[in-house]
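Colleague: pasted the sequence and its predicted model underneath.
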Amino acid sequence: MIEHSLIKHSTKSAYRSFNSGIEDFMGVQESKLLSIIRKNENTEFGLKYDFKGIHSISDYVNVVPIGDYDSHEDFITCQYETGEKTLLDEKILLYEKSSGSSSPSKYIPYTGSLKSEFMNGVEPWLYDLYMNYPEIQKGKHYWSISPIIENEKYSPIKIPVGFEEDSGYFNKLQSILLSRVFAVPNEVKHLRAEDFATLTLYYLVLAEDLSFISIWNPSFLSVLLSELELYKRQLIRAFETGEMKLSNGEFMRFKSNNKTVSRAKILKGFSGHDYNELWPNLKLISCWEDGFSRKMAEDLKKLFPKTLFQGKGLLATEGIISFPLEGIGKVLSYKSHFFEFMDLKTGEIFLPDNLVSGNTYSVLLTTSGGLYRYRLYDLIKVSGHYKGLPIIEFLGKEAHISDYYGEKINEIHVGELFKRLEVEGFAVLAPFGINPMSYCVFMQNPPLNVAGFKSKVDTILRENFHYDYARKLGQIGDVKVFIITEDPWEEYFSKKSEKMKLGDIKFSPLYSEKGLEVAFKGHFILNNENSDNITCRGNA
């Protein structure tokens, strides 16, 4: 496809620039930092920390304190609501919404410079893909980048909230080219949640030449494919008749031709186990493979036995930290932002050229999105070096959160949840079960109205943007309640002491690992049941 050749050509210079600059990557880092400082020295933040007096990395780290979203929030909120230049002296194109550490959601400013910083990592990665997997140029691609934002389209001063389409990170020409190779049109993302899976599956099955899939969480694709059997008859009918009934009663019409009839025939004969039967030309799937995603990626590989997989680098809403280069590993995206790394054992801060292989660090970013020495609370391990440049592996979140599908539930949110619902006695929220996983409230005192309580818990959790998204995708199921019938504190500390000294245990309203049900004697209760269920330990 000519579009692939043009995309490849458009990313070539970024790939060459990345490789040519590696030998002096710390010089690039300092130039990046000082460029950000100079642009924003007249902002409220810049004036507060005397950006005009900063002329080196040393000046910067000695003057500007380490922060996180909480320390940036007042500045961001002011600029979000009024447009005053509190953090940035550059036009803000949009705000990308994500989950906060002490508030349900956070708003990350995106400028033209920040988008360029992202592309300084994305373009070399994409060119490297085309070079090492030329087969992906022969067919359609399926990409999933940013979730849909339904409730909030603009800030109070009419700045957009959220990217409108998967190609929103790219420049206009690249976006046009990508839209022509995408198997699923971007308009599908704006349909009702009830129709999103059906239409996405329709276009994916239609793409017999599908050659590349790029997703983040592997479970996104697993959950989507699990619904293929559910919608199979509806999809076959759509291929054969050229129309599909949507959840609102309206009909969507498609072309019906020899190709669609052929795809209907293939779908009828699909075994439901080997998805390469549907997509024999699918060469590569790119997805998370680190941290909690490792097991999910292994499960996804079983569905595509003839397809290769590549683990993604570390990319957050705030910035891009690493990206994979074939045969090398996930290298630091040194041309994107200014990076620092904290040793959690000592609190000491290291620059990228001083990271030690085998050691674990917490990531700090300074970006053109108005984030300064911003602590992501992402833990990375240095697995090696490439020409001195760190090769890193994402280990997980440093802060106490539960994050299996990108939901990022934080213990602070959970504590506020119990406070708002006036829960008395022992109560802990923990993940439970599979296919789908749910969140369960383990509690000492049963609620009077179980159905109402579950609904309120779910509603409050849905204030977290990514939890709500995972619920809509079916990755997370309905809230459950487990009533503890014996001393909960003894059982809780006994469970926690399996992995740490009893004296070091601190209670948290969030337990981020599965299996907490085996610690307590009690029972799960349904919406219409009271506390007279069979008492058990470890049974659902």
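Modeller: Arrived safely, thanks for sending.

Colleague: can we go C-alpha only for contacts and neighbour counts from here?
Modeller: Will do.

Colleague: helices along the stretch 1-150 of the chain, start to end?
Modeller: Along the stretch 1-150 of the chain, counting by DSSP state H, counting those that start in this stretch, helices occupy 2-20, 25-39, 44-48, 57-63, 69-82, 112-132.

Colleague: got TSV for the ones you listed, with distance to residue 277 and mean neighbour count too?
Modeller: Listed next are the helices of the stretch 1-150 of the chain as TSV, based on distance: least, C-alpha to C-alpha, whole Å; neighbours: other C-alpha atoms under 10 Å:
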stretch	distance to residue 277	mean neighbour count
helix 2-20	24	16
helix 25-39	45	18
helix 44-48	56	17
helix 57-63	54	13
helix 69-82	46	17
helix 112-132	24	20
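
Colleague: could you dump those into JSON lines and include distance to residue 217?
Modeller: Converted to JSON lines, the helices of the stretch 1-150 of the chain look like this (distance: least, C-alpha to C-alpha, whole Å):
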{"stretch": "helix 2-20", "distance to residue 217": "25"}
{"stretch": "helix 25-39", "distance to residue 217": "30"}
{"stretch": "helix 44-48", "distance to residue 217": "35"}
{"stretch": "helix 57-63", "distance to residue 217": "34"}
{"stretch": "helix 69-82", "distance to residue 217": "23"}
{"stretch": "helix 112-132", "distance to residue 217": "17"}
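
Colleague: another one to put next to it:
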Amino acid sequence: MTRSLSSRLGHGLLKTFMQRGLHRFEREAPKLELIQRSLLQKWLHGHTRTVSATRYHLKANDSWEQFANKQPCTTYDSYRKLIELQRSQQNKQLFDSPVSRYQPTSGSTSAIKWIPYTQAFLGELDQAITPWIGDLYRQFPKIAQGSHYWSLSWIPTSLRDASSHELNDDMQLMSLGKRLIAGLTQTAPASIALARTAEDSLFATLAYLAADEHLSVISIWSPTFGLGLLEQLGSCREELIEVLQQGTWGMRAEAMAGLKCPRAHKAAQRLKAWNGVADPAFFAELWPRLALLSAWDTAAASPWAQQLQKLLAHAQFQGKGLWATEGVVSIPLRNHCPLAYRSHVYEFEDLENGQILAPWQLRKGQQVMPLLTTGSGFARYRMNDVLQVSDHWRTLPCFTFLGRNDGSDLVGEKISAALAQSIIDGLSYSGQLPITLLALNDCVRGKPGYVLLVEGPANSNSMSTTALAAQLEHALLKNFHYRLARDLGQLAPAHCICLPNMRQIYLEQSRARGMLEGNIKLEALRHWSGPLPMALRQALEATA
């Protein structure tokens, strides 16, 4: 069977299966409360048969209200020791379901967390990805005319020997049958993640993407990851030309762990005629069938998603819902982002009064944080993401992601991520793009303080950077606690650093702190401990 024929067969079967799930999702949306209560009963039966079940005296027949009264809200630290014990003893500490793998993830300030991906949890994720993809085929029918690239989030190089089986592959979120069918439509094999290093995985991804003129979907999470892929096509151009012409990995052969190398003379010729500068016309020529680009596009990701859309302007765009390694909250559907109500058990904390609400109690305009009870064994797990209830669709609450709830409190100034995002959004930029607001323990002359990182052209003048820093300081001073800390001399004045490669510096530092390639987020506020990279320290000292 030719690749083209197998791809068409895969799309046909996948579309059929996904549409069934989509129709069920839409048909049963008015039964939100009934289905959520039913999912809790199912979860209680799976949890009460485990080692840790006696801690809060939960019973299999507890009601929604009894569960909420008995079970406190939790974080990953509530499960860290149990997960370590479960991994070492291979028993069921948290949930009565076989564990398929432990998925690594990390936050902006936290160490690697290992999330148990049980068969029950994977089934919950499948309940979200099925209607999502079904709606993609309905909204963007041209995606069935080519192959797809769905995000692979590679394990850091330092963890690969110990964790080669923990693949973070979006296709792994489907049921086995759908996964096998979806494999017929994919341009890049999941085994790319098994290459020796993250750099080798990146190069293999570039080779498969460049070789595929039938590519119709690029689905990633972070838009900066997508921008990096397009830029790396230029910087790796000479090596890619040789590899695609020869059909061998050359000096990387040993590192590729037996991965087949694509061969594509036409793609090699296109790369050879290209000057290596990211250009919409070139990408339209390289991927003429590209019909859909999907990535995060809210909060801090917004300006970078716009940049990515400009480079792949011939494709339509769709933003993501809220999906984390620990679980899914919302999916894009019919131009909304409704609750993935068939997946986990959901509750929401009202950030105005701290009240915890069931999903059927939410009202438009509320700002909330989700609590998830999942087949991983997590109960009322705090996601720490701030959402606004933007609308309702067929009784389902729909959400807009506003940012993380992480904050910074270097000396009592109490700067929240939401405040940082609103300040960043309100600044006036001169050809620059914001990366993040850094909270530094040692900003200037030993004092803590805040530094805005922006990316701009190499010829950006110091006056524009100084003006941006002044805007930032003015906005921060509107916060009572920040103003008091400045008046008391506890904080250095706000600064701004502009470099043409700032995004790359940020990503490199995030990887060095153990964050996972492909899932690194640009967040409005980051507290970085330890020394700054030399390039940033020198630029900061030049502005001080």
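Modeller: Thanks, I have the structure now. Note that the structure is a prediction, hence the values are computed from the model and not measured.

Colleague: TM value for the aligned chains?
Modeller: The TM-score (TM-score structural alignment, normalised by the length of structure 1) is 0.75; 457 aligned residues with a C-alpha RMSD of 3.8 Å.

Colleague: returning to that earlier point: out of the helices of the stretch 1-150 of structure 1, nearest to residue 489 of structure 1?
Modeller: Among the helices of the stretch 1-150 of structure 1, the nearest to residue 489 of structure 1 by C-alpha to C-alpha is helix 69-82 (31.6 Å).

Colleague: other SSEs contacting that closest one?
Modeller: The elements that helix 69-82 of structure 1 packs onto, with contact taken as 3 or more C-alpha pairs under 8 Å, 6 or more residues apart in numbering; DSSP states H and E, are strand 106-111.

Colleague: against structure 2, where does the strand it packs on fall?
Modeller: Mapped onto structure 2 using TM-score structural alignment, strand 106-111 of structure 1 spans residues 113-118.

Colleague: likewise stretch 371-382 of structure 1?
Modeller: Taking TM-score structural alignment as the measure, structure 2 aligns residues 378-389 with stretch 371-382 of structure 1.

Colleague: spatially nearest residue to residue 190 of structure 2 (excluding sequence neighbours)?
Modeller: Nearest non-adjacent residue to residue 190 of structure 2, counting by C-alpha to C-alpha, 6 or more residues apart in numbering: residue 169, 6.7 Å away.

Colleague: in this structure that neighbour contacts residue 155, no?
Modeller: No - Residue 169 of structure 2 is not in contact with residue 155 according to C-alpha atoms under 8 Å; the separation is 10.5 Å.

Colleague: between these two, which one's more packed in?
Modeller: The residue with more neighbours, out of residue 169 of structure 2 and residue 155, is residue 155; 28 against 16, by other C-alpha atoms under 10 Å.

Colleague: counterpart of the more buried one in structure 1?
Modeller: Counting by TM-score structural alignment, residue 155 of structure 2 corresponds to residue 148 in structure 1.

Colleague: check contacts around that match.
Modeller: Applying C-alpha atoms under 8 Å, 6 or more residues apart in numbering to residue 148 of structure 1 gives the contacts 162, 164, 189, 190.

Colleague: if we use 10 Å, what do you get?
Modeller: 97, 162, 163, 164, 165, 189, 190, 191, 193, 465, 469 (C-alpha atoms under 10 Å, 6 or more residues apart in numbering).

Colleague: roughly how far apart are it and residue 166 of structure 1?
Modeller: Computed as C-alpha to C-alpha, to the nearest Å, the residue 148 of structure 1 to residue 166 of structure 1 distance reads 10 Å.

Colleague: can you check residue 340 of structure 1 too?
Modeller: According to C-alpha to C-alpha, residue 340 of structure 1 and residue 166 of structure 1 sit 29 Å apart.

Colleague: how about residue 108 of structure 1?
Modeller: 18 Å.

Colleague: cool, residue 432 of structure 1 as well?
Modeller: Using C-alpha to C-alpha, one obtains 32 Å as the distance from residue 432 of structure 1 to residue 166 of structure 1.

Colleague: cool, and residue 439 of structure 1?
Modeller: Distance, residue 439 of structure 1 to residue 166 of structure 1, by C-alpha to C-alpha: 29 Å.

Colleague: for residue 411 of structure 1, same thing?
Modeller: Distance of residue 411 of structure 1 to residue 166 of structure 1, computed by C-alpha to C-alpha: 31 Å.
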